[in-house]
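[1] generate a structure from the sequence data that follows.
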Amino acid sequence: MRDDSTGAPQTEAGGHDESAEDTAPEGRDGRRRGVSRRGILGLAGAGAALTAAGFAGGRLTGSAQEQEAAAPTASDSYPFYGEHQGGIVTPAQDRMHFAAFDLRTDSRDDLVALLTAWTAAAAEMTAGRPVGGDPTSYDAPPNDTGEAENLSAGHLTLTFGFGPSLFRDAKGRDRFGLAARQPQALARLPHFPGDNLDAARSDGDLCVQACADDPQVAVHAVRNLSRIAFGTASLRWSQLGFGRTSSTSTAQATPRNLFGFKDGTANLKAEDPDLVDEHVWVGAGDDAAAGWLAGGSYLVARRIAMNIETWDRTSLREQETLFGRDRREGAPLSGGTEFSEPDFALTGRGGVPLMAMNSHVRLGHPSQNNGARMLRRGYNYTDGNDSLGRLDAGLFFIAYVRDPRTQYVPMQTRMAREDGIREYLQHRASALFAVPPGVREGETHIGQALFA
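    A predicted model of the protein is given here:
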């Protein structure tokens, strides 16, 4: 990523101190490397202590021309700080690395220190800067792993969430003194009909969704957050994704899933803030015990394996009937264009509905779900093949909702029982996280209101 001498979130002017005490050590080439000063982040805890040393380092200073060339541009980055976290209504990028973590500590101070370190690192990486600058000692490990150096910010967004187990463990124990502030809607998702879940790839205390235009930028972000967490939290499971399967902006064309169909045509869009407010953002009065979550959302994650080989041997007629859409244009089978509203009452020969009763579009449409809507940010995935030579591929489903109890659980329960496509799918991982609002001015870490 680009290297400059600016801090986050505000830019600070800083000159290079030429005093002897600040003289940088020599590298293997015998040249002195000038380093500008930066303050040490006040971090505590085992995991964050490792990071504090990294953030103590300054940045390399070069010529004015070099710094100008390396400066991130507004066109390739999104702001990290704000009312809401990035990566929700942000125009969906093409690549994703999702990761869930388990905490290895019962210390509330360690948890806060980790979130503080993560927040500082996220602000730098989303701006296209390396984590913590360069080391002040050649004998110290680099503060940034380096694989994103010279790459742009790639429109990286980092979205953090808290799982139910952060508040209470499996035995109901209050781990960090937060149980009284657990949102009522934040509980493990139920076991839906047909679920074949892998417990090792489900749930988690914390999560981070890294989305970017460049897969290396997204992987770099999760790698560095995992490195920062060492000793405090460990990676529980992760998933790489490519080829977004939904649009979150009207400026984006509707993409296709691995079954070859346009999906999520009616997805919520950032350009309709009223609908987003109604269906995505948690309101201040939604939960008296969880006022800290106002302005945040809930993240539903489901790893859905697709039986690719079986689907590829299915007739086009059946494929379109199961989806309820024309494959080429994405128009509903009741007629019109892709964005035409489906006519579920329209029938064909023999009075058979043109939109089959078990079609995916019918069962997922808001009119069939008491008006409930979601903002989807899913991605295709492929993880090689299984022992029988079949593709291990599918959809990593991500959706943001204001209340999963009314917007997701009823719809998924119905679809798991009735959706004709379920014959070609298997849900293998599941998780629900509360996503705090964005980091505002004066705050030092994500979810700070939870700990107030």
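[2] all contacts plus neighbour counts: C-alpha atoms, from now on.
    OK.
[3] show me where the stretch 351-452 of the chain has its helices.
    Ranges of helices in the stretch 351-452 of the chain, per DSSP state H, counting those that start in this stretch, are 360-364, 404-407, 409-418.
[4] distance check, the closest residue to Arg422 other than its chain neighbours against Phe323.
    For Arg422, ignoring the flanking residues on the chain, the nearest one in space by CA to CA, 6 or more residues apart in numbering is Ala416 at 6.7 Å. From Ala416 over to Phe323 the distance is 14 Å, taken as CA to CA, to the nearest Å.
[5] and these two? which has more neighbours close in?
    Phe323 (27 against 20; other CA atoms under 10 Å).
[6] the closest residue to the more buried one other than its chain neighbours: neighbour count?
    Of all residues not flanking Phe323 in the chain, His360 sits nearest, at 4.8 Å (CA to CA, 6+ apart). When neighbours are defined as other CA under 10 Å, His360 has 23 of them.
[7] residue contacts, His360?
    By CA atoms under 8 Å, 6 or more residues apart in numbering, the contact list for His360 reads 322-324, 415, 419-421.
[8] now the other sequence, so there's something to compare against:
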Amino acid sequence: MNETPDITPEPRDPEPAPAVSRRRLLGAVGAGAAVAGAALGAGGAVLATRDDNGGGAAANPAATTVPFRAAHQAGIATPSQDRLCFATFDVASTASRADLAELLKTWTAAAEAMTAGKPVPGDVGDLNAPPDDTGEAVGLAPGRLTITIGYGPSLFDDRFGLAARRPSLLKRLPQLPGEDLDPANSDGDLCVQACADDPQVAFHAIRNLRRLGFGTVLPRWMELGFGRTSSTTPQQATPRNLMGFKDGTRNIDATDGSMMGEHVWIGDDEPQRWARGGSYLVSRKIQMRLEQWDRDRLGDQQDVFGRLKSSGAPMTGQREFDTPDFGAKDSAGQYVIPATAHIRLAAPENNNGLRILRRGYSYTDGINPETGDLMGGLFFVAFMKSPDRFITLQRVLGQHDALKEYIQHIASGLFVAPPGLSAGQDWGGQLFG
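    So this is what the prediction gives:
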């Protein structure tokens, strides 16, 4: 199926109201004022200070936290963590504007606590109510947990009075070459990206936000990612994707403020002031035809990517970070880096300087019961100041990239990730104004 799904969420039956009032969490909103005043910025980390109730050991050097409150949301410029849990939600048909605003306020308090390495706040020990925290992260290091929220185009319809606050470039992605999208695993009113160095910590974050959303939001789809497929700082080693190639060698350096301002952060030209300093998030589930790839000869694999598999160096260089020479030709007059090579078609030099920040992960869905093939690939996540950047790149890649023989885009989503929160601010107040 090549038609882009309609952005109006399918009607779903309402869920039962939560047994525990969310109001018990709201006192935690604004508790990060001191953190906000001393925030390290989007890439910084500090040692966690869990108390005895929170579990974990502050002396553990791995027990690091990323500030929740800053000019930009964490989880974008933050150095990429090892694991991902990404989920989307639709607002229940029975939920009101006030319900959604209250939930976003509740989510803010919970997210701020969890990213600080603490359990979801509440009345500890109330035997007549479910626990305020599901408990599976007790004793685990925070693992640089970040929780990043985004809003889909469908949220800005007439249900909650948000139509006039829709960011100017937030609209459904057009149909793109070579995609075969599953509507059940695409889009959504809201998305939440939880990244951490521990998969259980990331899953715990999504699980608790979903639990707090009972009666207000309904889960639409979720993806678990392992093995990050891109580096966002020069200090990180370049990882490999499931095809065995180094991935993201020429990614944006997220520590470069000038580069991020030029390519990633929504600027002052955006009419919606509340969205300035945010970013557009594109997610794509890309299935790899792994059995077909594993039977291909090494020389062709390298031609597909335009890089040497062993070192990651461009085919015109010796080391990974050597600048590709796209004009170099061999003795037969053919380009050393083929015309259909992935790095040539995606290169900023060949796209008028266009760049996006990639934060993708590998995924697996097990084994296809009919063919016995391994089901896995790339869960592509990227941030950019305009969705047109992704659309432009994908139109080129979808038509000419040699890699398209071995991959299939099967799910998609576009969201606006708002800027970070200041002291005392919450996601509900930020969205509704």
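[9] so after superposing, what's the score?
    These two chains, once laid on top of each other, score a TM-score of 0.87 by TM-score structural alignment, normalised by the length of structure 2; 394 aligned residues with a CA RMSD of 2.2 Å.
[10] before we move on, back to that, quick check: the gap between the aligned residue in structure 2 for the residue nearest to Arg422 of structure 1 and Arg289 of structure 2.
    Using TM-score structural alignment as the criterion, Ala416 of structure 1 maps onto Gly398 of structure 2. Distance, Gly398 of structure 2 to Arg289 of structure 2, by CA to CA: 16 Å.
[11] with Ala137 of structure 2 instead?
    Ala137 of structure 2 is 35 Å from Arg289 of structure 2, where distance means CA to CA.
[12] quick one, which of these two is more surrounded?
    A count of neighbours by other CA under 10 Å puts Ala137 above the other of Ala137 of structure 2 and Arg289, at 23 against 19.
[13] wasn't the more buried one part of a helix?
    No. Per DSSP: H, G, I helix; E, B strand; the rest coil, Ala137 of structure 2 lies outside any helix segment and is coil.
[14] what sits against the residue nearest to Arg422 of structure 1?
    192-194, 422.
[15] of these, buried ones?
    192, 422 (16 or more other CA atoms under 10 Å).
[16] the contacts of Ala416 of structure 1 in helices, which ones?
    Secondary structure assignment (DSSP state H) places none of the contacts of Ala416 of structure 1 within helices.
[17] closest to Gly47 of structure 1 out of the contacts of His360 of structure 1?
    Of all the contacts of His360 of structure 1, Gly47 of structure 1 sits closest to Met415, with 42.0 Å by CA to CA.
[18] quick one: the closest one from Leu363 of structure 1, how far?
    According to CA to CA, Met415 of structure 1 stands 6 Å off from Leu363 of structure 1.
[19] quick one: the residues in structure 2 that the host helix or strand of Asp102 of structure 1 pairs up with.
    Counting by DSSP states H and E, the element that carries Asp102 of structure 1 is strand 95-103. Aligned by TM-score structural alignment, strand 95-103 of structure 1 falls on residues 83-91 of structure 2.
[20] and the matching stretch, how far from structure 1 on average?
    In the superposition against structure 1, stretch 83-91 of structure 2 averages 0.3 Å from its aligned positions (mean CA distance after the TM-score superposition for structure 1).
[21] also stretch 107-115 of structure 2?
    Mean deviation for stretch 107-115 of structure 2: 0.4 Å (mean CA distance after the TM-score superposition for structure 1).
[22] show me the helices in the stretch 1-150 of structure 1, by range?
    46-56, 64-70, 108-126.
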